[in-house]
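In: Quick one: sequence plus predicted model below, questions after.
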Amino acid sequence: MTPVGGRGPAPAHRDPVRCARRLPMLGSMELRVFTEPQQGASYDQLLAVARCAEDAGYAAFFRSDHYLKMGGVSGEPGPTDAWTTLAGLARETSRIRLGTLMTAATFRLPGPLAITVAQVDAMSGGRVEFGVGTGWFEAEHQAYGIPFPPLAERFDRLEEQLAVITGLWRTPAGETFDFSGKYYTLTGSPALPKPVQSPRPPVLLGGMGAKRTPRLAARFADEFNLPFVAVDDTAAQFGRVRDACAAIGRDPAELCWSNALVLCCGRNDAEVRRRAEAIGRDPDELRENGLAGSPAEIVDTIGRYATVGSQRIYLQVLDLADLDHLDLVAAEVMPHV
């Protein structure tokens, strides 16, 4: 059946996009769109942003995995589920890659989650990327009755989830998968369905944890992402992950290195201020902590992240009704990075 809007999935033979292959040279920066729907967005709004991003030439559309607005209790019309959203977008886009920053390991069991991600990968023709983290926002767990264990246990559970999910995906067809952990046990799993991408969809991990985060990234990640982190802190954490790779004999060049930053671009100071006010932020603060200012200022900021090894920037777009914002960056920033 042709989906609404007349867009079908990409061909099933599409090769997975691997950052290390696409962006071999420092300074060749890939731009992706990153949304926070828990702040108030419907599926139709997210579809409009994803289609705009696709038409404008962005490489990917990502969304958060949250069930509660931050900074308030409403967030009308209410939360949308991350993987339900991506399943819909898989059928209503054709080129752009789709993923999460980050799926909360507290929300879902690893076996069913592996099935979900593999299914959405198939629905998209092999365009899914799987970002996953411990989960951190306690209030949303309380609001929707989701257990929220202490941080050490959340890290333990995340590590087991990664082992289970990647183990299910890599199990050869016709064989079964078993796993015995402290929190999850699988016996005789047929390890189906398989993702379209081989050997599996790219796995994204991230965060500023000094010990366990680098170790998990070295073991499991295809991409390491830092959200809302300054250039110097980015360099330090990238270094920790590279050291963790070296400790297990993995080449750090196998990983993609990325940042997520709030976007607030304008053709002039008045437009920058208008966009900052629309998301409740100060332009000077955003220039200090995000990607704010004229296209030239944003190109310069992106260049500073490139010098410490970042290869992708996720543009956190908070005003989802302002599609001209995306068009401006595509026209005036993307050609220069």
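Out: On my side now, so go ahead. Residues are numbered from 1 along each chain as shown.

In: From now on I want contacts and neighbour counts done on CA atoms only, so please keep to that.
Out: OK.

In: Strands of the chain, residue ranges please.
Out: 30-35, 60-63, 97-100, 103-104, 128-133, 177-180, 185-189, 203-206, 223-227, 256-265, 291-293, 312-317 (DSSP state E).

In: for the longest one, packing partners?
Out: Looking back up the chat, that one is strand 256-265. strand 223-227, helix 269-278, helix 283-289, strand 291-293, strand 312-317, helix 323-332 (3 or more Cα pairs under 8 Å, 6 or more residues apart in numbering; DSSP states H and E).

In: repeat that for 6 Å
Out: Packing partners of strand 256-265 (3 or more Cα pairs under 6 Å, 6 or more residues apart in numbering; DSSP states H and E): strand 223-227, strand 291-293, strand 312-317.

In: For the strands of the chain, give me a markdown table that also has distance to residue 122 and mean neighbour count.
Out: Below are those laid out as a markdown table (distance: least, Cα to Cα, whole Å; neighbours: other Cα atoms under 10 Å):
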| stretch | distance to residue 122 | mean neighbour count |
| --- | --- | --- |
| strand 30-35 | 21 | 23 |
| strand 60-63 | 17 | 26 |
| strand 97-100 | 12 | 26 |
| strand 103-104 | 19 | 22 |
| strand 128-133 | 9 | 26 |
| strand 177-180 | 21 | 15 |
| strand 185-189 | 20 | 12 |
| strand 203-206 | 16 | 24 |
| strand 223-227 | 21 | 23 |
| strand 256-265 | 23 | 25 |
| strand 291-293 | 34 | 26 |
| strand 312-317 | 24 | 24 |
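
In: Presented hereafter is structure B, for comparison with structure A:
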Amino acid sequence: MELRIFTEPQQGASYDTLLAVAKATEDLGFDAFFRSDHYLVMGDSDGLPGPTDAWVTLAGLARETSRIKLGTLMTAATFRLPGVLAIQVAQVDQMSGGRVEFGIGAGWYEAEHTAYGIPFPAEKFGRLEEQLAVVTGLWSTPVGRTFDFDGTYYQLKDSPALPKPTQTKVPVIIGGMGAKRTPELAARYADEFNVPFAPLAKSTEQIGRVKEAVAAAGRAADEMVYSNAVVAVVGKDDAEVARRAAAIGRDVDEVKADGLAGTPAEVVDRIGQYAEQGSSRFYLQILDLSDLDHLELIASQVQAQLG
């Protein structure tokens, strides 16, 4: 079981804060550092000092870390043209020595589009599908050949399809709870399917749908990694759990319902329940980025028990 650290910088985090968390992620033996791709705070936080761009952040971290994987849950397809996005991700993969993983979603938060003048199209899923076709097509085009694409939303002609990522195949992550189109899209393009913030029963149901879509697409079952994104609130005892939940404005029972909350022993048991459905990777959403002791506790008393 792999544990990855997942951050939400739009809630208020500078690059230096993210760097500190990423270095702790690496030093403590976690598998990866991921971040959201948002430009506007959600909820009651003031969001200070303001948003940071996902791929600019990951480019910086690529040069200041050496082992951990780096990626997004999820890059918004509405934010960037696919040709430009392919260049950005390939460059960060080069800068990291081949440690990037590419999570992409349709984009959903209309308010941040309005706040920063980003078009928010009515049809988003079709654009996501074409973005995946373009980005993966550009990366897989042999050097010396060109790439063309004539879609409804995007058209490319005689693209040199450069630069190439360092990795022969950048892992693609698709997620969501859609019952039909999302599993089918994942079966076509994804190396990993992520279930976001869902109770165990719903997570099991969605993974079942994706497994069916993977089989229908003629892919081997072991070609897809299944993962869960969950809020993490871990404490050495109930009092510490309650304190950490209060610090992020959450109720302990609420987090237990669709995330990971409790003592290390309780959290290890809960992870085991998700593992039984086929999940092999967890993205632990850490909302208090100043509490690095939280990461140390998870590393020493949860990760250590998972092997």
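Out: Structure received. Predicted model, so just to flag it, every value in this text is computed and none were measured.

In: Can you pull the TM-score for these?
Out: Comparison of the two superposed chains (TM-score structural alignment, normalised by the length of the second structure) gives a TM-score of 0.98, and 306 aligned residues with a Cα RMSD of 0.8 Å.

In: could you dump the helices and strands packed on strand 256-265 of the first structure to TSV with distance to residue 239 of the first structure?
Out: Shown next, in TSV, are these (distance: least, Cα to Cα, whole Å):
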stretch	distance to residue 239 of the first structure
strand 223-227	11
strand 291-293	23
strand 312-317	17
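
In: So which of these is nearest residue 128 of the first structure?
Out: Minimum separation from residue 128 of the first structure across these (Cα to Cα) falls at strand 223-227, 13.4 Å.

In: on that earlier part again, quick one: which of the helices and strands packed on strand 256-265 of the first structure is nearest residue 254 of the first structure?
Out: Smallest distance to residue 254 of the first structure across those (Cα to Cα): 8.5 Å, for strand 223-227.

In: Can you check what angle separates the closest one from strand 256-265?
Out: Orientation check (axes from the mean of the first three to the mean of the last three Cα atoms, to 10 degrees): strand 223-227 of the first structure against strand 256-265 gives 30 degrees.

In: okay, and strand 223-227 of the first structure goes to which residues in the second structure?
Out: Aligned by TM-score structural alignment, strand 223-227 of the first structure corresponds to residues 192-196 of the second structure.

In: how much does that stretch stray from the first structure?
Out: For stretch 192-196 of the second structure, the mean deviation from the first structure after alignment is 0.4 Å (mean Cα distance after the TM-score superposition for the first structure).

In: how near is the residue of the second structure most remote from its centre to residue 35 of the second structure?
Out: Note on the second structure: the largest C-alpha distance from the chain mean falls to residue 144, namely 32.2 Å (Cα atoms, centre = their mean). As judged by Cα to Cα, to the nearest Å, residue 144 of the second structure and residue 35 of the second structure stand 34 Å apart.

In: Please apply the same query to residue 108 of the second structure.
Out: Distance, residue 108 of the second structure to residue 35 of the second structure, by Cα to Cα: 16 Å.

In: ok, the corresponding residue of the first structure for residue 285 of the second structure - contacts?
Out: In the first structure, the residue paired with residue 285 of the second structure according to TM-score structural alignment is residue 316. By Cα atoms under 6 Å, 6 or more residues apart in numbering, the residues touching residue 316 of the first structure are 34-35, 261-263.
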